[in-house]
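Peer 1: Prediction below, plus the sequence it came from.
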Amino acid sequence: MNKQIIEYIQSMAAEIHFSGSVFVKQGDQILADCSFGLANRSEKMNNVSDTKFGMASGSKLFTAIAICQLAEEGRLSYYSLLGDCLNQSFPHFSQEITIHQLLTHTSGIPDYFDEEVMEDYEELWINKPMYHVRGPKDFLPLFQNEKMKYDPGSKFHYNNAGYILLGLIVEQVSGMAFTDYVEKNIFERVVMDAGYFETDSLPSKAALGYIDQSDGSWKTNIFSLPAKGGPDGGAYITACGIIQLWEALTAGRLLDKQNVQQLLAPHIRVDDSTAYGYGIWMKTEKHSVTKHLLMGYDPGVNFRAAFYPHPSLCISVCSNQSGGAFDMIKGIESELMKELTS
């Protein structure tokens, strides 16, 4: 452990009232493994190193890995057409949409949560009760009859519905429920403590998500999210678990070298310094990737993970509040960079 980094994390956590877990590893050395706040406020249960947290959209990476595994097996290709892989009706969708476009948010399909139309994710569940949403197909009525937003491949537009379709493709091609496929072919192979849990029946050591109000009151997020996560987000992991997954992925234990490169390549430019691969963001400099990023936000959930190839550095921050992970990881990165350059 790195005493200086741990002291910095403790100070930062106190300053921002952070609730969650932090795990930092460089090469084979664990620099920090710290937890703060409460996993269950009513029962006064602390967050600890093996507490499992929701990771929201950070779990799109699992969906991308699942698709890449099926591509590696020759059961589909990255440029297969949506209509050739999924037996569902989309009356207004283009016939030219490919799996690659769904993976890179360039398909142009309508999203079920359109940030141009609504700002609050909780608005979704006014007419579609969240307790009915327990599988990918349950999202289809929210977008399958809407019109295209853009021509396929014309632009990047972050899109949760595209990953719902990818999850349905995993189900149709594999013959397994999406969450069963990921748990068997990713979580079990990595031997990581993770899962897709129903919010109304969480297992032990799974943190409840909390939404804090300006008057000091709070509520859990059980009525703010789908009852069970799926292809576009909502898996539960430990802070160290996502680093275990990264190590397994880059060591070739989940995909061969060619498909790992396909997954992690900067396929689409988002801005001058940001690109997107398959289910993962990245920072680039002079056409090379300097950092891979996972991010997730839901009401009562905040998640960030950063993976630096040079140096071999991984940082994971999980929070069971609506904020905190970004500030925490930004501060840790800054502090570590000082050490590495001193």
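Peer 2: Thanks, I have it. Given the structure is predicted, the values throughout are model-derived calculations rather than measurements.
Peer 1: hey, let's count contacts and neighbours off CA atoms from now on
Peer 2: Fine.
Peer 1: Hmm, Gly83 is touching Gln95, no?
Peer 2: Yes: here Gly83 reaches Gln95: they are 6.8 Å apart, a contact under CA atoms under 8 Å.
Peer 1: More neighbours: which of these two?
Peer 2: Gly83 (16 against 13; other CA atoms under 10 Å).
Peer 1: Tell me if the more buried one really is in a helix.
Peer 2: Yes: the assignment for Gly83 (DSSP: H, G, I helix; E, B strand; the rest coil) places it in a helix.
Peer 1: separation between it and His92?
Peer 2: Noted for Gly83: a distance of 12 Å to His92, by CA to CA, to the nearest Å.
Peer 1: what does Phe18 give?
Peer 2: From Phe18 over to His92 (counting by CA to CA), the distance is 45 Å.
Peer 1: Then Leu225?
Peer 2: For Leu225, the distance to His92 - CA to CA - is 28 Å.
Peer 1: Same drill for the two, tell me which one is more crowded.
Peer 2: Neighbours per residue (other CA under 10 Å) separate Leu225 from His92, with Leu225 holding more: 22 against 13.
Peer 1: ok, structure two:
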Amino acid sequence: MDKKKIISTTMLAVVAINSTVKAQQAGSIQLADKTSVLQEILDNTVDNKKVFGVSFSVKHKGEVWSGSAGDMENEQPFFIASTTKLFTTAIILHLVSENKLTLEDKIGRYLDDDAMQGLHLYKGIDYSNEITVRNLLAHTSGLPDYFEDKGTNGKSLEEDLFSGNDQFWTFEQAIERSKKIHPLFAPSTKNKAHYSDANFQLLGRIIENITDKSYSENCRELIFEPLNLSKTYLYNDINDIRPKAMYYKNNVLKIPKAMTSFGADGGIVSTSQELLMFVEAFFTGKLFPKSYIEELQVWNPIFPPIKSGVGIHQFKLPAILGMPELIGHSGLSGALAYYDPKNDLYIAGTVNQISYPSTSFTVATKLIQATVSKRKEQKIKSFSAIGIGATYSSIEDNAGKPKAGLSLGLYKEYNIFKPVSFTAEILYNQKGERSNDPLQNIRLHYIDFPLMLKLNLWNDKIGIASGLSTNVLLGSNKAKNTFQRVEYSVPFAVNYVLTDFLQVSLRYNMGISNIAKNDYPDQKLKNNWLGISLLLVKP
């Protein structure tokens, strides 16, 4: 049930600005000392527009912190959606440890003919009997997603549910729906993965056929009871109102029929504390041999920056942003459970919002940063970003034509007081004009240092900024002393928040100083340019 909304990271990596403004140094800071900072992160997440309630738990160096905000409490059960797949993976790996199957086994060995017939017909070839258990875990089977992919009626089951049509379905109906959608590629195609809930529906049935027990019984006997997870269970009763209802945009979404139908691909209920206990057990060898973990880490992109491994996911932003790799799983409900190997940290929780599931990663990122920080509190909130874009420049009092160029940038924003913030940037910009006349054909390379005040509007979705930019000439296509070394301009910028990790910035830069020197004695040349950039944000 993971959503393809998380974010796209096709940007060029440059050196990030990772400094943050913090106060109150402490020699040895414990997690307990950061309670107010961690709680503030949750409190600030709840805006009663996008997010109405959150619950998270963190474990670091043996210490556990749990918090909640809005309409959720610490012990509040919630739907973990596709984070359920981590439980399914644990059971499969447990069966591997008992020599009851291998990851290379063909799935036809464990499924009946009705399930296998016509399961994977791709370009006229039947690959059904070529699919392995590993293919299902790693989403490399090529099977379509019965839930998110569009069916023969042109709509996905997901769209049907969110339009208010709650419904039941069986394993057989889910697989039959999948069979009516075209596969994406042949099983085990190199560097190919397609996220599909059908894969884990099939794994759930394989577990049941091998053990002769229901998926729910397997979860209870192999995971819930050994780990003493008293509030974690497979949702199977439409009258059960214990789990917090999910939100879809600003509406409560009640789909109990669907939630009883997901099973092994998305039907478990848990709390942040118990989900934290489970994810720690998963990565520390309490459910299956710890040596298996390395074998699971074979990554293929599914919806960047999330990659699929073998039964697990990797969330990894560009290293330039200084964020650690997270491995685990997340769900469409806004739930997640991840392990940070670098910092030996576990985190689990939910923002309980279907429409903005990437928000859970923003919250997790902030909680991790605050947890591993060696300082107690951050008095001035800030975030960093890297950007790539294009400029369309002209030179006032020159007879050339506007020229397109490249723009690369580092961005830092400090929240002074709502709704005003201060921004500082370092930008590489290509400027100039093109012309057949050698004198008027000007190519310029600058490092710009804009400082701006920004007004944040519409629930911080839009920012309007202006200030002063000092721009240093790196080089040009002219002789060394043709242009002034430093020029000044007034930038005007409008930023729009696409997701928690991605923004688009549109700006106009008006030159206010003459860049001409020796070769243009009678001309007052000023750089003017229009630019657009995508910003990859580190909260």
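Peer 2: Happy to help now that I have it. Given the structure is predicted, the values throughout are model-derived calculations rather than measurements.
Peer 1: so stretch 231-244 of structure 1 matches what in structure 2?
Peer 2: Mapping stretch 231-244 of structure 1 onto structure 2 (TM-score structural alignment) gives residues 264-277.
Peer 1: my guess is Lys25 of structure 1 meets Cys314, correct?
Peer 2: Yes: if you go by CA under 8 Å, Lys25 of structure 1 and Cys314 touch, sitting 5.2 Å apart.
Peer 1: For Ser273 of structure 1, which residues are in contact?
Peer 2: Lys283, Thr284, Glu285 (CA atoms under 8 Å, 6 or more residues apart in numbering).
Peer 1: swap that for Arg269 of structure 1, please
Peer 2: Phe156, Ala275, Tyr276.
Peer 1: from these, which is closest to Ser201 of structure 1?
Peer 2: Tyr276 (34.1 Å; CA to CA).
Peer 1: how close does whatever residue of structure 1 lines up with Val298 of structure 2 sit to Gly153 of structure 1?
Peer 2: Mapped onto structure 1 by TM-score structural alignment, Val298 of structure 2 lines up with His267. Applying CA to CA, the value for His267 of structure 1 to Gly153 of structure 1 is 11 Å.
Peer 1: now swap in Ala325 of structure 1 and tell me
Peer 2: On the measure of CA to CA, Ala325 of structure 1 and Gly153 of structure 1 end up 32 Å apart.
Peer 1: Between those two, which is the more surrounded one?
Peer 2: A direct count of neighbours by other CA under 10 Å for Ala325 of structure 1 and Gly153 places Ala325 higher, at 29 against 18.
Peer 1: related to what we said a few turns ago, for the match of Val298 of structure 2, grab the count of nearby residues.
Peer 2: 16.
Peer 1: out of everything not next to it in sequence, what's closest to it?
Peer 2: Gly277 (5.1 Å; CA to CA, 6 or more residues apart in numbering).
Peer 1: Tell me which residue of structure 2 lines up with that neighbour.
Peer 2: Using TM-score structural alignment, Gly277 of structure 1 pairs with Gly309 in structure 2.
Peer 1: returning to that earlier point: intersection of neighbour lists for Lys25 and Cys314 of structure 1?
Peer 2: By CA under 8 Å, 6+ apart, no residue touches both Lys25 of structure 1 and Cys314.
Peer 1: And those two? Which one has more around it.
Peer 2: With neighbours defined as other CA under 10 Å, Lys25 of structure 1 and Cys314 compare such that Cys314 has more, 27 against 20.
Peer 1: Tell me who's in contact with that one.
Peer 2: Val24, Lys25, Gln26, Ile243, Ala305, Ala306, Phe307, Tyr308.
Peer 1: With secondary structure and distance to Ile169 of structure 1 as new columns, can the residues you listed be given to me in a markdown table?
Peer 2: Output for those, formatted as a markdown table (DSSP: H, G, I helix; E, B strand; the rest coil; distance: CA to CA, whole Å):
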| residue | secondary structure | distance to Ile169 of structure 1 |
| --- | --- | --- |
| Val24 | strand | 35 |
| Lys25 | strand | 35 |
| Gln26 | strand | 36 |
| Ile243 | helix | 27 |
| Ala305 | strand | 27 |
| Ala306 | strand | 28 |
| Phe307 | strand | 28 |
| Tyr308 | strand | 31 |
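Peer 1: Could you work out the most separated pair of these?
Peer 2: Maximum distance among the contacts of Cys314 of structure 1 (CA to CA): 13.5 Å, for Gln26 and Ala305.
Peer 1: which of the two has more neighbours?
Peer 2: Taking other CA under 10 Å, Gln26 of structure 1 and Ala305 do not tie; Ala305 has more neighbours (25 against 15).
Peer 1: do you know how far the equivalent of that one over in structure 2 is from Thr423 of structure 2?
Peer 2: Alignment note (TM-score structural alignment): Ala305 of structure 1 maps to Ala337 of structure 2. Going from Ala337 of structure 2 to Thr423 of structure 2 by CA to CA gives 33 Å.
Peer 1: cool, and Gly405 of structure 2?
Peer 2: 23 Å.
Peer 1: ok, now Leu203 of structure 2?
Peer 2: Distance, Leu203 of structure 2 to Thr423 of structure 2, by CA to CA: 50 Å.
Peer 1: Kindly report the same for Lys244 of structure 2.
Peer 2: 39 Å.
Peer 1: Could you do His313 of structure 2 as well?
Peer 2: His313 of structure 2 is 34 Å from Thr423 of structure 2, by CA to CA.
Peer 1: what does Leu276 of structure 2 give?
Peer 2: 37 Å.
Peer 1: Also Lys374 of structure 2?
Peer 2: 25 Å.
Peer 1: So which of the two has more stuff around it?
Peer 2: Of the pair Lys374 of structure 2 and Thr423, Thr423 is the one with more neighbours under other CA under 10 Å, namely 20 against 15.
Peer 1: Name all residues that make contact with the more buried one.
Peer 2: Neighbours of Thr423 of structure 2 in contact, by CA under 8 Å, 6+ apart: Tyr411, Lys412, Glu413, Tyr414, Leu451, Met452, Leu453, Lys454.
Peer 1: Please, where are all the helices along the stretch 1-150 of structure 1?
Peer 2: Counting by DSSP state H, counting those that start in this stretch, the segments of the stretch 1-150 of structure 1 that form helices are 3-16, 60-72, 82-85, 99-103.
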